[in-house]
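Chemist: A predicted structure for the sequence below; I have some questions about it.
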Amino acid sequence: MEPRRSGAAAADSAAVTTAQGAVSRGRIAGRRLAGRRRGAPSVRKALALVLAVVVLVAAGGCASIPRSGPVGKSQGDTAPQAKDAQNYYPQPPTPGGSQDSIIEGFYNAGSSDADDYQVARLYLSQSASTTWKAEVGTLVYRSAKVERGAKANEYVYDLDLAYEVDGQGIVTTHPKGTHRRVPLTLAQVNGEWRISQLAGGTVIPQDVFQRRYNPYTLYFYDPSFRYAVPDVRWFIRGSSTATSIVKAVLAGPAPHLKGAVVSAFPDGTRLAKDSVPIVSGTAQVDLTAELLQSSVTDRHRMLNQLTIALRAPASVVSVQLLAGSTALTMDGSDSVVPPILNATVPSWQVSVLQKQLGIYDNNKAERVKGLDTAEYNPRNPAVSYTQDTFAFLNQQRSALYMASAGKTLKEVLDGTELLRPSFDPQGWVWSGNSGTAGGKLTAFNSDNAFGPAPPASVTLTPDWLRGQTVKDAQLSRDGTRILILTGSGEGTKVLIAGVIRSADGTPRGLTTPLPLSDGKNVTQGAWVSDTQVLVANTSGSGAESPVLLSLRSFQAQELSDVVGLRGISVGNGVQDIYVQTATGLAQRVGNTWVQQGAGVKDPKFAG
């Protein structure tokens, strides 16, 4: 197997803590598996002023693409730390070096970007050194060997390719045994072999990648500019990191987020100078001159977007925006509030108590007043972020109902093996058919669910989902992404797709997904944070280990075994994980499971 605190006050508290640089939040886990609404206006206005000046420091960068690697027992969402990242000194070519040694030496030197890859360029002929563009991307290999080509002085570097990092830091992973052949031509220069023809980019071994590259989180906005949506990239840790981050932000979101998120920066915005200098802790971001025509609102959104992205490099304390070397004035704007990072959920969970919907909080359970659901024998309930609308399935999973205290229950969907419902913060509840009849998802607008007419609904059938057996589908707490589990038998794909919406928030499509894992059989998933999910096999037989998959780590993190695991639920972070068994509910404390909540079934936090 490889590979949020409660209510508006909590959201404001989280945002304040973030703006003060006191909270570190955290995409890459193993490929083989291996809010509430608005907060207090006064707080948010204060935050706008704080973020216009302060950059968050010492907060860990998030990443965004789970990859292959062994599963290990772990306590949380941690990114691999670069070792000797600032002190890597590759060797220059030695006199009389063989052709093989020149090739291997060149690619080893490509692990250091110091002085524009100065050492690596020593292995190239003068013309090749001038034209070689290292920044176009990096190939990361498990093993490599030099092979002779068809003609004299032609060679091929044959790689067992592990990862592919493009020029924007987006990682694509490859299974073991994926070969990539990199052609080169050598020539003698003053009696020494040098590389005279080669493709752009660098090639490095996997262990060097793990030492030299770190995950950093870019942020984009949901279309309402309410939430900051993470987009994890991988860059060499060093003096060029801030420049790489800004260039990637300006280039736009990763493919799985395109259409689901927006940027404050207009298309085509570029750096006026090919660097982002950091002077006395201030990152000076000089952009193309047309931004002088930007509005105050847009400027604040741009500043916020770069501020939270540049918090990871420890030397950055604040950000200054310039356009054509002219400092942009940042007049106050009451209309601009900092986006919510890592949105939270209320502390209580909806559940089932003796065939009635219940509320479970602080080890106590009580029935939802004003609702009688006994005749429906409910299962898999969900509750909206506004905490006043519920959805649940009947015991046979053949009907989806929506309910609200004091209002009539309403059936909104029938079928076979329906998916457990999930609310997004925009007020839509999602479900669909699993099994062989799957391949589509349906969302219902809860705002008009209880009138005489059926609620507005949208059915999505993306090409990549057709014919798939969908096991679970859960919306992220920013509403821009959906976690989908597909597969059958012992194999499950864990995917994250972007949710494309109309201007009024109506879902209208899903992006091509980002694979998080592909391997072990899992049946339920839950969001732990904006960059981490929990998946598990909830069949109830034997002992199963829930698994954490992170967008910012190569390694899946396996939790302690649970005997008879029947369900999972997650609140705000890894310290807020619950599992259901035949004997009741248990919470994760440290690396053990503490029993509580006898009689509580199918608990689920808002969403």
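Modeler: Everything's here; your move.
Chemist: from here on, just use CA atoms for contacts and neighbour counts.
Modeler: OK.
Chemist: where along the chain do the helices fall?
Modeler: Per DSSP state H, the chain carries helices over the ranges 7-19, 41-51, 99-109, 114-121, 126-131, 206-212, 241-251, 296-309.
Chemist: against that first model, consider the following:
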Amino acid sequence: MDAEPTSARIVRAFALGGVAVLLAGCATMPTHGEIRSVQGSQGVDSQVRVFGVPPADKAMPDEIVKGFLEAMTSDDPQLETARKYLTEGAAGSWKPGSTVTVLKSGLGRSQVTSEKDADGPRWKVTGEKLATVDERSAYQPEINGAKYEWVLQLVQENKQWRIANPPQSLVLSESDFQRIYMPVNKYYFAGSALVADPVYVRQRADPDSRMDPTTQTVQSLLSGPSNWLGPVVESSFPTGTELREGTKSLSYDGQNTLRVPLNEKAEHVTQPQCKKMATQLLYSVKDLTGSRLDQVELLHSDGKSSLCSVNDSTAATIAGRPRAPEYQYFVDNEKRLVRMKIDNASEDQQPKAEPVPGPLSTPAPFSISSAAVTYDERRAAVVSEDGHGLYVVQMSGVGPMPQGPVVTSKGAKATDTLTAPSWDAAGDLWVADRDPQHPGLWRVPGGVGTPEKVQVAGLNDRKIAALKASADGVRIALLLEENGRKTLWVGRIERPDAKTNAESVSVRELRPAAPQMADVTAMSWAPRGRLLVVGRESRGVVQARYMLADGSMVAASLPGAAGLAAIAAAVSEEESKPKPVVGYSSDGIVWLPPGAQWRTVAAGGQAPVYPG
């Protein structure tokens, strides 16, 4: 390994058996040629901490540039070492804050030689943008692989070369971003439903600057929802609510209670509003910490007296989450809608399919191709086998089948008819017509109202191949097909109200939900506002992965995804009784219980779904 200038080295600390071992990093970078690559960390290792090294005395301009770019990847949230590479004025004014530019790989750098600059040499840094993280810590994937470019101006200050114009955001490779930042959901209300708003916070604790993950999450929650979700959700916290002045960090007591002192803006809220505030906070921090948190107490601005508190059970009532499903549903070989008891998921007990109750338990006037069941499991929406009619049927009593469909399609081919339907927790029914002559997304209010055609901004000429409304009713996942390729997008559902000023229901601001995948086969909403996606990356194999709704990838993946043509996950967040993932493959209906392997539970069948 070639020796490098001190300014270009980074120090990495590894936790090994409680002993901190400091290693001087020695990056393998070219020392000759026009383009020089600043490599990101190799892989993601949460055990590794990276610290920048200050510039050497009389360091050359290329060493300053290289050292600064590496120092930006350090675990120092205040970037004190990176600032040492800047002029005094630039160091004082540089405030990248929480904004981050995420690149697919490291930065390329080259000296600008096309024109003479009297102030000093200039270096251009370039890369391919993967995503940006905005001032509200929200992740936004790049759709078209835009190029990143910034020109650094070097000047001499006190006979030392320094950078006068640092980038306006942190610039990190994907691996460095994943090492430094972690995803967490903060929660806001849409009506009575609690909605996950994914953001990224730094993983490393720095209590002196409020940079521990818990405090960051609370501060992000108080600052309000992301720009994308903001038009359709509300925070229960009064405008201007912040942590009590002087609060440096938040921690739990021996009873797993988090006490949060707020400023005077929260002094005069009612108890119901206060408990909604505490519910937002409990779910946001619990998403970060898992099961360690049992209760949240909000404190007055004196930091001592209580405003209100909520525990798990109280918050669950306020949050309006869908109840845990009792059954899993699919269409059997006889084209009937059937169900299986989920509790029969153990390997030594094979679940048995039974016809759903109500009119569908008797011979129906038509065969079924797909279905959706309401969250209370009292009604089903079924699409006829030819795909031309959508019917809503009670799953109780012995009443007759409905007289006619609520939505019809005139598509000539099976792929040009109705998609599988989907319910949201408000009881609205969604379906898309793939007929090239009359394409459209339809919403049936309450499952019984007059169907409304929903405008989808940015759909252009793409066809909706499949859809799934989120339980909270403010997002919809759309599988869009263009030139034989299917990609996954999430849109924001805007309804007529005083906040949106909308005249009708519409879907706005489509954004890619699985940009890493070249082709998507199937998808489903999953707990904590995530998506479970089956697809393949470019020149890759088929895989099933959990994705955040913002399009960033979650590490968890499922085994043996090849051959899956459909997939479904229960959105219930009952941690004590997690439900198996269900899929459809050539083997029939298959289940993947937590911690187990796929197993066939029904030979044949198709279109497996959970309520929703």
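Modeler: Great, that's in hand. Owing to the predicted nature of the structure, the values given are computational and were not obtained by experimental measurement.
Chemist: what does the superposition give as a TM-score?
Modeler: Scored against TM-score structural alignment, normalised by the length of structure 1, the superposed chains reach a TM-score of 0.74; 515 aligned residues with a CA RMSD of 3.7 Å.
Chemist: tell me which of the helices of structure 1 sits nearest to Arg142 of structure 1.
Modeler: Nearest to Arg142 of structure 1 among the helices of structure 1 is helix 206-212 (5.6 Å), distances taken as CA to CA.
Chemist: which residues sit against the closest one?
Modeler: Residues external to helix 206-212 of structure 1 that are found in contact with it (CA atoms under 8 Å, 6 or more residues apart in numbering): 80-85, 111, 140-142, 162, 236-237.
Chemist: and these, which two are the farthest apart?
Modeler: Longest span within the contacts of helix 206-212 of structure 1, CA to CA: Asp84 and Ala162, 21.9 Å.
Chemist: what number of residues are in the vicinity of Leu69 of structure 2?
Modeler: 26 (other CA atoms under 10 Å).
Chemist: so for Asp84 and Ala162 of structure 1, which residue has more residues nearby?
Modeler: Ala162 (23 against 11).
Chemist: which residue in structure 2 aligns with the more buried one?
Modeler: Correspondence of Ala162 of structure 1 to structure 2, assessed by TM-score structural alignment: Leu130.
Chemist: surely that match and Pro141 touch.
Modeler: Yes - under the criterion of CA atoms under 8 Å, Leu130 of structure 2 makes contact with Pro141 at 6.1 Å.
Chemist: and the strands in the stretch 301-450 of structure 2?
Modeler: 306-311, 327-331, 337-341, 354-355, 368-373, 379-384, 389-394, 407-408, 422-423, 429-433, 440-444 (DSSP state E, counting those that start in this stretch).
Chemist: and these: which comes nearest Leu293 of structure 2?
Modeler: Closest of the strands of the stretch 301-450 of structure 2 to Leu293 of structure 2 is strand 306-311, at 8.9 Å (criterion: CA to CA).
Chemist: just the buried positions in that closest one, please.
Modeler: 307-311 (16 or more other CA atoms under 10 Å).
Chemist: cool, and stretch 323-343 of structure 2?
Modeler: 324-332, 335-340, 342.
Chemist: with stretch 290-301 of structure 1 instead?
Modeler: Quick answer for stretch 290-301 of structure 1 (16+ other CA under 10 Å): 291-292, 296-301.
Chemist: what range in structure 2 matches it?
Modeler: Under TM-score structural alignment, the match for stretch 290-301 of structure 1 is residues 265-276.
Chemist: chain neighbours aside, what residue packs nearest to the corresponding residue of structure 1 for Tyr329 of structure 2?
Modeler: Counting by TM-score structural alignment, Tyr329 of structure 2 lines up with Gln349 in structure 1. In space, and not counting its chain neighbours, Gln349 of structure 1 is closest to Phe605: 4.4 Å by CA to CA, 6 or more residues apart in numbering.
Chemist: equivalent analysis for Gln396 of structure 1, please.
Modeler: In space, Gln396 of structure 1 is closest to Glu417, 7.6 Å off (CA to CA, 6+ apart).
Chemist: what about the one you found, how many neighbours?
Modeler: Neighbours around Glu417 of structure 1, by other CA under 10 Å: 20.
Chemist: let me see the contact set for it.
Modeler: Shown in contact with Glu417 of structure 1 (CA under 8 Å, 6+ apart): 396-398, 433-435.
Chemist: again, 6 Å this time
Modeler: Neighbour list for Glu417 of structure 1: 397, 433-434 [criterion: CA atoms under 6 Å, 6 or more residues apart in numbering].
Chemist: Val331 of structure 2 now?
Modeler: By CA under 6 Å, 6+ apart, the contact list for Val331 of structure 2 reads 337, 605-607.
Chemist: where do the strands sit along the stretch 501-607 of structure 1?
Modeler: Residue ranges of the strands in the stretch 501-607 of structure 1, as given by DSSP E, counting those that start in this stretch, are 507-510, 514-519, 524-529, 532-536, 543-544, 547-550, 557-558, 562-563, 567-570, 577-581, 584-589, 592-596, 601-604.
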